[in-house]
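Student: sequence-free structure coming up:
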C-alpha cells in the first residue's frame, strides 16, 4: 500500500463527471494531431474526430522534442489556431504546458492543461498548475515509478487542485521494438491508490500505428477512463510523430471497435 495525499480522497469524482468536459456516460476520447501545423490541418482533423465520437481535441502548440533541430511547434500562433478551432467546432481542447511563463496564455485557451512526460518532475511547474481551477493531465515520466508519478500528482493536489487526470503513456525499458513499454497494470493501481481518473496514450506508449487499436481496447478493458490518440490527415507528411498517428479511416475503425466492445 502506498501512503499518499490521496488516501482520504478515494471517492473523488471522476474528471468527466464533475466538469463540463464530457458527459457522464462517455469515456474520454481525446484525439488530434501531435502538433498543430496549420488552421486547415487542425480544423479538418477536429471536425472528423468530433463526427466520429471524440469529445476532446488534442493539439500541441509548444512541442518538447529530443532534438533542437526538430519542429518545435507554432507556439503562440498554434494557440491562436487552437482557440479558433475550439470556437468553430465546440470541442474542448487539451494542450501541453512546458514553461510556467506560458501558463496564462495556455490557461486562456485550454480546457485541460497537459503536463508532459519530460516535465513530470518539474516541481515548480506542478505547483503552479496546482493553483489553477482547470483539470490537469499529468503524463507519467519516461522512466518513472508508480510512487514517483503519484508524488508528482501530490505536488499539484497540495496546492488545492485535485482535478487531475493521470495519463499512462509508456515507460522506457530494454524493449527496442516499440517506442516505450505501455504499462497497463498502472491503470488499476493508480485508480486504487489515488481514486483519480486514468487515461492511456497508446500512441506514445507504443509508437507503432498498428498497435494503437489493440492497446486502446486493452486500456479500456483494464479500467481506463479514456484514451488519447494521435490522428492526422496525412501522417506520412506530419511534422511530428507521423509513424504513430492514425489515418482518418483507422480512427474510424478504432471508434467502431470501441463501440462494439461496449
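Tutor: Cool, the structure landed. All figures in this text were calculated on a predicted structure; none of them were measured in a lab.
Student: CA only for contacts and neighbour counts going forward, please
Tutor: OK.
Student: how about the helices in the stretch 51-200 of the chain?
Tutor: Secondary structure of the stretch 51-200 of the chain (DSSP state H, counting those that start in this stretch): helices at 76-89, 103-107, 123-130, 146-158, 186-194.
Student: which residues are in contact with the last one?
Tutor: Where contact means CA atoms under 8 Å, 6 or more residues apart in numbering, the residues beyond helix 186-194 that reach it are 1-2, 4, 6-7, 9-10, 146, 150, 166, 168, 196-198, 219, 222-224.
Student: residue 82 and residue 106 touch, don't they?
Tutor: No: look at residue 82 against residue 106 with CA atoms under 8 Å: they stay out of range, at 10.2 Å.
Student: who has more neighbours out of these two?
Tutor: Legend: neighbour count by other CA atoms under 10 Å for residue 82 and residue 106, higher for residue 82 (28 against 24).
Student: from residue 223, how far off is that one?
Tutor: Distance from residue 82 to residue 223, counting by CA to CA, to the nearest Å: 30 Å.
Student: tabulate the helices of the stretch 51-200 of the chain in JSON lines, adding columns for distance to residue 239.
Tutor: Listed next are the helices of the stretch 51-200 of the chain as JSON lines, based on distance: least, CA to CA, whole Å:
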{"stretch": "helix 76-89", "distance to residue 239": "14"}
{"stretch": "helix 103-107", "distance to residue 239": "21"}
{"stretch": "helix 123-130", "distance to residue 239": "27"}
{"stretch": "helix 146-158", "distance to residue 239": "29"}
{"stretch": "helix 186-194", "distance to residue 239": "30"}
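Student: out of those, which gets nearest to residue 234?
Tutor: Across these, residue 234 has its closest neighbour in helix 76-89 (18.5 Å, CA to CA).
Student: okay, pairing it with this:
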C-alpha cells in the first residue's frame, strides 16, 4: 500500500497520515521521489492477522487517509512487486554511476544512451586486466567488468583472486577513469567490495539469496541484479523488490539467459524479457550476451539485437587471449572482435533513436 502526497504537502500533513497508520498498528516509511513524497505502508500489522482481516483493515485505513489534507492519491497496485512496478513509479529510473573517464564525471544507466560495460570474466593478473581496460576504454567502454570473487559450478574451478583482484580493479579505475563493476557473493563481503567497486553485481546463482539482497539494499550502492538461470520474470522483479525495500533505489536488471532444453548454446538468451520488463518496471535493464550464449561468435549478434530490443547497456566479456583465460574463455571476445562490435553498435543505436555513451577523449583515441 502506498500513499502519494501532494507536492505542496507540509510536514504536518505527513505526520497526520503516519498517526492514522500508527493507530492501526501499521508502519509507514517516507520515500522522496523527484516529483512527489510517497509513504510506503507495511501491509502486515505488528500482531498476526488473517488475510481477510488485513484487506478489511486496508479498506478502513484508506477511507480515513484519503480525506486528509496533503494526500493526493492512494494507487492500487495489484502486482506482488510494488516498488519495482511501473504502476508505483511511472517514470523510468536512471541510475548514476561515477566515471572519471566521462566529461560529466559520471555515467547514467537507463536514460537515452546505451552504456558499454566490458572486461574479462575474471581478474587473472595486473597485465591482463590493465591491457584489457585500456583496450575497451579506447573503443568506447566507460565501465570495466571483472570478477574478483567468482562462483564456479565445480569446486575445482577457478574462484578468483579475491582481495588482490579488487585492488587490481581499483588500480585500473585510477589509471583509466573507468567505473568498476564486480560480483559480490556473500552479505559479509558487501562492505569490502563496496570499497573497491562502483557497481555491485549479484550473479545468477545469488538472485534469490535474500540475505545478500537485503545487505546490498542497505548499502545504497548501484546494483546490477542478474536474472536467475531458471527464474521467471516475476521472481526476478521480486528479487529486485528486496533491494528496493531496504531503501536502495539504484537497481539495474540484467538479462543473462535462462536454462532451457536447448544445448546448442550455454543458455537461451531471452531477448523478449527486455521489452517485457520495460513495460512492467521502471528499472533500467541491460543484457549480458556473453553469459547468455556461451559462444563468442554469437556475442555481437545478440548485443546488437539487445540494443534493438531496448537494452540500456551491455555487459560483455573481453580478454587479450581468450584461449588462455582461466575461466569462460569460449565466450570472451578478443580485443579485435570487441572493436568490431563497437563499430557496429553505434550504428544500431542510432537506428533506434539512441546513442552510445563514450569517454570524454574517445574521438582523440579513435583518430
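Tutor: Sure, I can see it. Values in this document were obtained by computation on a predicted structure and should not be read as measured data.
Student: element containing residue 250 of structure 1, please.
Tutor: Using DSSP states H and E, residue 250 of structure 1 sits in helix 248-261.
Student: and residue 315 of structure 2, by the same measure?
Tutor: If you go by DSSP H and E, residue 315 of structure 2 is part of strand 313-317.
Student: what span of structure 1 lines up against that strand?
Tutor: Following TM-score structural alignment, the partner segment of strand 313-317 of structure 2 in structure 1 covers residues 226-230.
Student: how close does that stretch sit to structure 2?
Tutor: Superposed on structure 2, stretch 226-230 of structure 1 shows a mean distance of 0.5 Å to its aligned residues (mean CA distance after the TM-score superposition for structure 1).
Student: what distance separates the start and the end of stretch 11-31 of structure 1?
Tutor: For stretch 11-31 of structure 1, the first-to-last residue distance is 28 Å (CA to CA).
Student: in it, which residues are buried?
Tutor: 14-16, 21-22, 27-31 (16 or more other CA atoms under 10 Å).
Student: what does it contact?
Tutor: With contact meaning CA under 8 Å, 6+ apart, stretch 11-31 of structure 1 is reached by 49, 53-58, 92, 111, 135, 163-165, 195-197, 199, 225-231.
Student: switch the cut-off to 7 Å
Tutor: Outside stretch 11-31 of structure 1, the residues that touch it by CA atoms under 7 Å, 6 or more residues apart in numbering are 49, 54-58, 92, 163, 165, 195-197, 225-231.
Student: next: stretch 167-184 of structure 1.
Tutor: Against stretch 167-184 of structure 1 from outside (CA under 7 Å, 6+ apart): 137-140, 142-143, 198-202, 204-208, 219.
Student: which bit of structure 2 covers it?
Tutor: Using TM-score structural alignment, stretch 167-184 of structure 1 corresponds to residues 254-271 of structure 2.
Student: in the matching stretch, which residues are buried?
Tutor: For stretch 254-271 of structure 2, the neighbour count (16+ other CA under 10 Å) marks 254-259, 265-271 as buried.
Student: any idea which residue sits dead centre in structure 2?
Tutor: residue 252 (1.8 Å; CA atoms, centre = their mean).
Student: now the closest residue in space to it that isn't next to it in sequence: how far from residue 203 of structure 2?
Tutor: Excluding the flanking residues, the one nearest residue 252 of structure 2 by CA to CA, 6 or more residues apart in numbering is residue 224, at 4.6 Å. Applying CA to CA, the value for residue 224 of structure 2 to residue 203 of structure 2 is 8 Å.
Student: ok, the counterpart of residue 47 of structure 1 in structure 2 - contacts?
Tutor: Aligned by TM-score structural alignment, residue 47 of structure 1 pairs with residue 134 of structure 2. Residue 134 of structure 2 is in contact with residue 176, counting by CA under 7 Å, 6+ apart.
Student: before we move on, what about residue 255 of structure 1?
Tutor: Neighbour list for residue 255 of structure 1: residue 52 [criterion: CA under 7 Å, 6+ apart].
Student: and it, what pairs with it in structure 2?
Tutor: Mapped onto structure 2 by TM-score structural alignment, residue 255 of structure 1 lines up with residue 342.
Student: and for residue 59 of structure 1?
Tutor: Residue 59 of structure 1 maps onto residue 146 in structure 2, by TM-score structural alignment.
Student: ok, residue 231 of structure 2 - how many residues close by?
Tutor: A count of nearby residues for residue 231 of structure 2, using other CA under 10 Å, gives 16.
Student: aligned counterpart of it in structure 1, please.
Tutor: In structure 1, residue 231 of structure 2 lines up with residue 144, judged by TM-score structural alignment.
Student: for its match, give its distance to residue 116 of structure 1.
Tutor: Between residue 144 of structure 1 and residue 116 of structure 1 the computed distance is 13 Å (CA to CA).
Student: please apply the same query to residue 168 of structure 1.
Tutor: Applying CA to CA, the value for residue 168 of structure 1 to residue 116 of structure 1 is 11 Å.
Student: and for those two, which residues touch both?
Tutor: The contact sets of residue 168 of structure 1 and residue 116 overlap at residue 139 (CA under 7 Å, 6+ apart).
Student: hang on, the earlier thing: relative orientation of the helix holding residue 250 of structure 1 and strand 226-230 in degrees?
Tutor: If you take axes from the mean of the first three to the mean of the last three CA atoms, to 10 degrees, helix 248-261 of structure 1 sits at 170 degrees to strand 226-230.
Student: buried set for helix 248-261 of structure 1?
Tutor: For helix 248-261 of structure 1, burial by neighbour count (16+ other CA under 10 Å) applies to 248, 250-252, 254-255.
Student: quick revisit: report the buried members of the contacts of helix 186-194 of structure 1.
Tutor: Here, 16+ other CA under 10 Å leaves 6, 146, 150, 166, 168, 196-198, 219, 223-224 buried among the contacts of helix 186-194 of structure 1.
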